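Visitor: sequence isn't available, so here's the structure alone:
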């Protein structure tokens, strides 16, 4: 993926978060990995969003959409307003309930063939990096580690005034992934093994992917 293409996509993601009705409220937008490092081209574009839960449900919408679309939970797990505006973008999990992370991916990354990944979590990027690392190391599920080298583009209703320009100019400096993991407390040999597992997992991914997480 060409870097300019990836950054144009990222800019559209931030624009959407800032100005459009989304399936759920989004509090933060980060990019991490290749795009944060300044690589060109990128193997994959990695975007992280922090979502908030819906505070007010719409039980009438839940019944309406279950009958019309066969999807449960509209108005509870995703906004009914968004679902009415974008019925073609409603996505469900295997249990038939509206899946916020899949709906966000359908809205923010509409090209299924694009080599892009969306991480969706209720926790901030930095908090989730720590939590995911602890869990992955305990289970030796290294492929689940989140690359900690990230750039925040949007937080709490405010777009960063300089982050996008710095991304386009390749001004961010980060350590190697191994060094970044070591800075988080992972021992040298295990950090190397983790990096290999992360790269192997990443190489297996194709098209647009999404992962939802709760911390």
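Guide: Nice, thanks for sending it over. Quantities reported herein were computed from a predicted structural model and do not represent experimental measurements.
Visitor: use CA for all of it now, contacts and neighbours both
Guide: OK.
Visitor: for the protein, what spans make up the strands?
Guide: Secondary structure of the chain, counting by DSSP state E: strands at 26-32, 45-51, 116-121, 150-155, 158-159, 209-213.
Visitor: so which of these is nearest residue 166?
Guide: Distance to residue 166, taken as C-alpha to C-alpha, is lowest for strand 150-155 among these, at 9.8 Å.
Visitor: and the contacts of the closest one?
Guide: Applying C-alpha atoms under 8 Å, 6 or more residues apart in numbering, the contact partners of strand 150-155 are 14, 27-33, 36, 159-160, 163-164.
Visitor: now with 6 Å?
Guide: Among residues not part of strand 150-155, those counted as contacts by C-alpha atoms under 6 Å, 6 or more residues apart in numbering are 27, 28, 29, 30, 31, 32, 159, 160, 163.
Visitor: list buried members of those by neighbour count.
Guide: Using 16 or more other C-alpha atoms under 10 Å as the burial test, the contacts of strand 150-155 include 27, 28, 29, 30, 31, 32, 159, 163 as buried.
Visitor: got another, please set it beside the one above:
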């Protein structure tokens, strides 16, 4: 994916978040990994969004309405009923038949055929990086490590315009992934294994992908 096209896609994601409505409130938008490093082209565009809890809408009819029409539970509770009525084509559910906020966000924000990964979590990027790292190391699931080299481009309703300009110009210095992991306390040998696992996992991904996480 060409770098300029990737950053244009990020701008489009921020536009959509800023203009709304979203299935759940989005507090922050970050990019991380290849695009943050100034690589061109990039293998995949990695985007992280921090979501807020949805305030109950009080729309008692929404859950029953969408369970009848789309076979999905939880509309008006896990995702916005207003959004669901405006964007029924983007409704997505989990394996248990409940509306899935992360899948709804991905359906609205990401073209299916572009190499983009969307991470959706209730915790800020920096906090989740550390949480995921601890969990991945404990379980030996190194491919689940979240690349800590991230750049915040939107937060609390404000765009980071200067940061985006620096990102487009490749002016944001970052260490290697192994170096970044070592800065977080991972020993050199383990950091190398994590890098291999993360790169192998990324190489196997195709098209747009999404992961939802709760911390």
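Guide: The structure has been received and is ready for your questions. In this text, all values refer to a predicted model and were calculated from it rather than measured experimentally.
Visitor: tell me how they score on TM after superposing.
Guide: The TM-score (TM-score structural alignment, normalised by the length of structure 1) is 0.98; 214 aligned residues with a C-alpha RMSD of 0.7 Å.
Visitor: just put the buried ones among the contacts of strand 150-155 of structure 1 in JSON lines and tack on distance to residue 4 of structure 1.
Guide: Output for these, formatted as JSON lines (distance: C-alpha to C-alpha, whole Å):
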{"residue": "27", "distance to residue 4 of structure 1": "25"}
{"residue": "28", "distance to residue 4 of structure 1": "22"}
{"residue": "29", "distance to residue 4 of structure 1": "18"}
{"residue": "30", "distance to residue 4 of structure 1": "17"}
{"residue": "31", "distance to residue 4 of structure 1": "14"}
{"residue": "32", "distance to residue 4 of structure 1": "16"}
{"residue": "159", "distance to residue 4 of structure 1": "19"}
{"residue": "163", "distance to residue 4 of structure 1": "15"}
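Visitor: turn the strands of structure 1 into JSON lines, columns for distance to residue 3 of structure 1.
Guide: Shown next, in JSON lines, are the strands of structure 1 (distance: least, C-alpha to C-alpha, whole Å):
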{"stretch": "strand 26-32", "distance to residue 3 of structure 1": "13"}
{"stretch": "strand 45-51", "distance to residue 3 of structure 1": "9"}
{"stretch": "strand 116-121", "distance to residue 3 of structure 1": "12"}
{"stretch": "strand 150-155", "distance to residue 3 of structure 1": "15"}
{"stretch": "strand 158-159", "distance to residue 3 of structure 1": "21"}
{"stretch": "strand 209-213", "distance to residue 3 of structure 1": "19"}
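Visitor: nearest approach to residue 72 of structure 1 belongs to which of the ones you listed?
Guide: It's strand 209-213; of the strands of structure 1, that one is closest to residue 72 of structure 1 (C-alpha to C-alpha) at 17.7 Å.
Visitor: mean deviation, the closest one versus structure 2?
Guide: In the superposition with structure 2, the average deviation recorded for strand 209-213 of structure 1 is 0.1 Å (mean C-alpha distance after the TM-score superposition for structure 1).
Visitor: which parts of structure 1 are helices?
Guide: For structure 1, the helices defined by DSSP state H cover 3-19, 34-37, 59-69, 80-85, 100-108, 125-139, 163-169, 177-183, 188-204.
Visitor: which residue packs closest to residue 34 of structure 1, ignoring adjacent ones?
Guide: Of all residues not flanking residue 34 of structure 1 in the chain, residue 42 sits nearest, at 5.8 Å (C-alpha to C-alpha, 6 or more residues apart in numbering).
Visitor: can I get the helices of structure 1 in TSV including distance to residue 152 of structure 1?
Guide: Listed next are the helices of structure 1 as TSV, based on distance: least, C-alpha to C-alpha, whole Å:
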stretch	distance to residue 152 of structure 1
helix 3-19	11
helix 34-37	10
helix 59-69	34
helix 80-85	25
helix 100-108	17
helix 125-139	9
helix 163-169	7
helix 177-183	17
helix 188-204	22
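Visitor: nearest to residue 50 of structure 1, of those helices?
Guide: helix 125-139 (7.1 Å).
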